[in-house]
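In: dropping a prediction and its sequence here:
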Amino acid sequence: MYLYESDDFFDLLTGSYRRITGKDLVPPELTRQEGIRWLYEDAPFGLLAHDTAPDPVFVYGNRNAQRRFEYSWDELTALPSRLSAEAPERAARENFLRQVAEKGYVDNYEGIRISKSGKRFPIANVTVWQLIDADGVIRGQAARLP
């Protein structure tokens, strides 16, 4: 089973988003299984998550995010998240992620990202939040790209 099929990871993504922002990540009328599929396959926004490693690696990227960054699931989930930004953008990205860690989440983030082929593209109105499980343990950070 891939992580994007996991009930526990779905609960971590959607539960932490709701607790921190007060908003639903998935339409509330969907069942859990429908929500898992919708979030990965059909969501009209990109969704990325990375772990808490010293050099965090993406652990999740929905189809929308995979298309934008031009990576397959296997490629994306082996990629250190810092490599989603060009070197000049990485310091600003790191400072921003520290703010997210301190505040829990930040709305309206914007920056420039880079795809697998080297194409630079802007992101704006991005929400980034701490992935905090029901026990209060930080599991990583996630980003919702409209």
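Out: Structure received.
In: use CA for all of it now, contacts and neighbours both
Out: OK.
In: as a quick check, tell me the outermost residue of the protein.
Out: Most distant residue from the mean C-alpha position of the chain: residue 29, 22.4 Å away (C-alpha atoms, centre = their mean).
In: dropping in the other structure now:
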Amino acid sequence: MLYRERHRRRTGPTISVEMPQMIPLHSDPAFYQLLADSYARLLGRPLVHQAMPVAEATEWLYEHAPFAVLAHNTDPDPLFVYGNKAAQRRFGYSWAEITRLPSRLSAEAPNREERQQFLARVQRLGYEAGYKGVRITKSGQRFMIEEATLWQLLDMDGKLHGQAVVIPRTRDL
């Protein structure tokens, strides 16, 4: 989507410049579609079980889903690029904070190697379901994620955009 930004030169006419509009990923139907389509292709079931238009599903997943969803990019030290409200509440971060957080920091240092092995398995296999592991909140509280499903964010052309996880259950430790 593009918008026009007008600039006035001090001595010249007004000019128009096409600039990309920055839509936060939590509101971006195209990003929702990447999450939902890659999940459905790899796991054979829908990410959002209610039938609804894409725009409505985008909002529902971010605002109202009863499970946490996180996604990170493909950087060498991946950063979270998405965390729905359920994930933000559980990990104790705002949208602005969670989307600047290296995903490795969601686990304590002693648990990072086990987490990295899990991520590598997903990279080889496309997804893994039933994962259980210890994670940490912004305030340092430890909790267990249970029955998590992690999958590769692959577009229709097979290009990798990162990995995403659904965390249906957690419990405090």
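Out: Great, that's in hand. What you see is a predicted model, and the numbers here were worked out from it, not measured in a lab.
In: superposed, how do the two chains score by TM?
Out: Here the superposed chains carry a TM-score of 0.98, computed using TM-score structural alignment, normalised by the length of the first structure; 146 aligned residues with a C-alpha RMSD of 0.6 Å.
In: circling back: identify the residue of the second structure aligned to the residue farthest from the centre of the first structure.
Out: By TM-score structural alignment, residue 29 of the first structure lines up with residue 51 in the second structure.
In: what's the spacing between its match and residue 91 of the second structure?
Out: As judged by C-alpha to C-alpha, to the nearest Å, residue 51 of the second structure and residue 91 of the second structure stand 29 Å apart.
In: what sits against residue 99 of the second structure?
Out: 79-83 (C-alpha atoms under 8 Å, 6 or more residues apart in numbering).
In: now residue 150 of the second structure
Out: 122, 127-129, 163-166.
In: doesn't it fall inside a helix?
Out: No - Residue 150 of the second structure is assigned strand when assessed by DSSP: H, G, I helix; E, B strand; the rest coil, not a helix.
In: measure it to residue 19 of the second structure for me?
Out: For residue 150 of the second structure, the distance to residue 19 of the second structure - C-alpha to C-alpha - is 34 Å.
In: so where in the second structure does stretch 124-143 of the first structure end up aligned?
Out: Stretch 124-143 of the first structure covers residues 146-165 of the second structure once aligned (TM-score structural alignment).
In: may I see the buried residues of the matching stretch?
Out: With burial defined by 16 or more other C-alpha atoms under 10 Å, the residues of stretch 146-165 of the second structure counted as buried are 146-154, 161-165.
In: go ahead and confirm residue 144 of the second structure touches residue 171.
Out: Yes - assessed by C-alpha atoms under 8 Å, residue 144 of the second structure is found in contact with residue 171 at 5.3 Å.
In: the two: who's more crowded?
Out: residue 144 (15 against 11; other C-alpha atoms under 10 Å).
In: would the more buried one count as being in a strand?
Out: Yes - assessed by three-state DSSP, residue 144 of the second structure belongs to a strand.
In: leaving out chain neighbours, which residue sits closest to it?
Out: residue 134 (4.5 Å; C-alpha to C-alpha, 6 or more residues apart in numbering).
In: show me what the one you found lines up with in the first structure.
Out: Under TM-score structural alignment, residue 134 of the second structure pairs with residue 112 in the first structure.
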